[in-house]
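**Q** pasting the structure only:
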């Protein structure tokens, strides 16, 4: 079976993804801040390089897939941390593993984005532009000046989705595939922290999909399983919304 690296593996969606993939017989390299096979801080350049080096060592420079689940939400200790993990922690890690994925069997990757990122497609935030220019210093400077973690979160998820779609064009020519899943509200510790926060709790509580409930991590993990399987062999550069209809409700005429 395949060797698959999963970031954000210790909890939430990442933990569910690991459970599903392991049950299917895959060999996993779990990456997280702690309690993982590779313990590294993806919010810093040093931590990302350490994660890449340790992952390459663990897979002997041959990797079949990556699932980039690591992410932080609006209750993160700083707005800069949101950008550091959600965008740069994903893009630098994937870039560093490209050659290993090429050496693997039909290498593929899935990025866990967010339905929140899609709401900024028409008017991208300047923070997103700085991220897409790979100017981390500029993006972090903007983050320090911002007092809106919700905008930073959406900008990070928009930017990482655009990165994934751009990269999928390049990867497709090399026989690799890259897709993005955009979850809506999902019952994870991250979502619970937002619900319990006095600043964001009411808005999060009212952010309800047409289906009338939040998703569960297993539903996202099922989507990951599909995108890593041969059943999705011609799916590349797509954004799969697993959101109970939230994107359709908010952007009915835009797709």
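**A** Arrived safely. For clarity, every value in this text was computed on a predicted model and none was experimentally measured.
**Q** please count neighbours and contacts with C-alpha atoms only from this point.
**A** Noted.
**Q** tally of neighbours for residue 145?
**A** When counting by other CA atoms under 10 Å, one arrives at 10 neighbours for residue 145.
**Q** and it, how far from residue 89?
**A** Distance from residue 145 to residue 89, counting by CA to CA, to the nearest Å: 21 Å.
**Q** just checking, residue 210 touches residue 243?
**A** No. In this structure, residue 210 is not within contact of residue 243 by CA atoms under 8 Å, at 9.1 Å.
**Q** between the two, who's got more neighbours?
**A** residue 243 (25 against 13).
**Q** residues touching that one, list them.
**A** 115, 182-185, 209, 214-215 (CA atoms under 8 Å, 6 or more residues apart in numbering).
**Q** here comes the other one, which I'd like you to weigh against the first:
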């Protein structure tokens, strides 16, 4: 299989790329650095150029796509969080669908977050189109508001595409990790605004996740064994969502 992976330079993306390479797949890594294709996904023109580079390397055909690139709440500009976590992800999804349609048993996985469950779409400022104003009013915690909103928005975007993508023969799902031992998590722990809250965000299982554990779920969702799995979000968080929302089923 030929699989493109954004965020392949570190964390969950790197672990996924390694697992899929070990399984014999041809990986096209996309990231700011340490990747086959280096790109700043905040820039729309750069995103378009990256898509062209992926299509050239892949010969116009992809069997899999993993959109893992993202930033956390500690980023100074909350609008940048939305740009990378939501807009860039949706842009790449839509741009690479034609290549996936030509693939063999094609599937895509988007990395969301358990934070996507912390806000309803009806209350999401991205849905209302007033996110910049809403974040400006959120003060020191605008970053977390933007992060939860962006992950909720990208999860909704995937679900909204389930009919079109299913009709095109391409499966599409999201995974929603909790706290995972990655550079992104460490950056949050080091931030004086969010560090304590992150440290207190302890799952019932009693530890944080490992990138390889998330990668194993992504690998499964890309495989033929998950052939009837489509339009779903898989929470992989050590039980934190069940702890905080036990009746939300």
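**A** That came through, no problem. If you're wondering where the values come from, they're calculated on a predicted model, not measured in any experiment.
**Q** coming back round to it: let's see which of the contacts of residue 243 of the first structure end up in strands.
**A** 182-183 (DSSP state E).
**Q** show me where the second structure has its helices.
**A** Secondary structure of the second structure (DSSP state H): helices at 11-22, 44-58, 78-82, 89-101, 125-128, 131-136, 142-160, 162-167, 183-190, 195-200, 211-222, 240-244.
**Q** against which helices or strands is the second one packed?
**A** This points to helix 44-58 of the second structure. Applying 3 or more CA pairs under 8 Å, 6 or more residues apart in numbering; DSSP states H and E, one finds that helix 44-58 of the second structure contacts strand 37-38, helix 89-101.
**Q** now tell me what touches it from outside.
**A** So helix 44-58 of the second structure is contacted by 2, 4, 28, 37-41, 60-61, 88, 91-92, 95-96, 99 (CA under 8 Å, 6+ apart).
**Q** mean distance, that helix to its aligned residues in the first structure?
**A** Overlaying the first structure shows helix 44-58 of the second structure at a mean distance of 1.0 Å from the equivalent residues (mean CA distance after the TM-score superposition for the first structure).
**Q** tell me the centre residue of the first structure?
**A** For the first structure, the residue nearest the mean C-alpha position is residue 112 (3.0 Å; CA atoms, centre = their mean).
**Q** that residue against residue 72, yeah?
**A** No. In this structure, residue 112 of the first structure is not within contact of residue 72 by CA under 8 Å, at 11.5 Å.
**Q** now for residue 98 of the second structure, how many residues are close by?
**A** Using other CA under 10 Å, residue 98 of the second structure has 15 neighbouring residues.
**Q** how close does the alignment partner in the second structure of residue 219 of the first structure sit to residue 204 of the second structure?
**A** Using TM-score structural alignment, the equivalent of residue 219 of the first structure in the second structure is residue 213. Look at residue 213 of the second structure and residue 204 of the second structure: by CA to CA, they are 17 Å apart.
**Q** also residue 161 of the second structure?
**A** Distance from residue 161 of the second structure to residue 204 of the second structure, by CA to CA: 33 Å.
**Q** what do you get for residue 128 of the second structure?
**A** Distance from residue 128 of the second structure to residue 204 of the second structure, by CA to CA: 34 Å.
**Q** what do you get for residue 147 of the second structure?
**A** For residue 147 of the second structure, the distance to residue 204 of the second structure equals 23 Å [CA to CA].
**Q** just give me the neighbour total for the residue nearest to residue 104 of the second structure when sequence neighbours are not counted.
**A** In space, residue 104 of the second structure comes closest to residue 63 once its chain neighbours are excluded; the distance is 5.5 Å by CA to CA, 6 or more residues apart in numbering. Per other CA under 10 Å, the neighbour tally for residue 63 of the second structure reads 23.
**Q** try residue 173 of the first structure
**A** Residues lying near residue 173 of the first structure (other CA under 10 Å) number 9.
**Q** what do we get in the second structure for it?
**A** Residue 173 of the first structure maps onto residue 167 in the second structure, by TM-score structural alignment.
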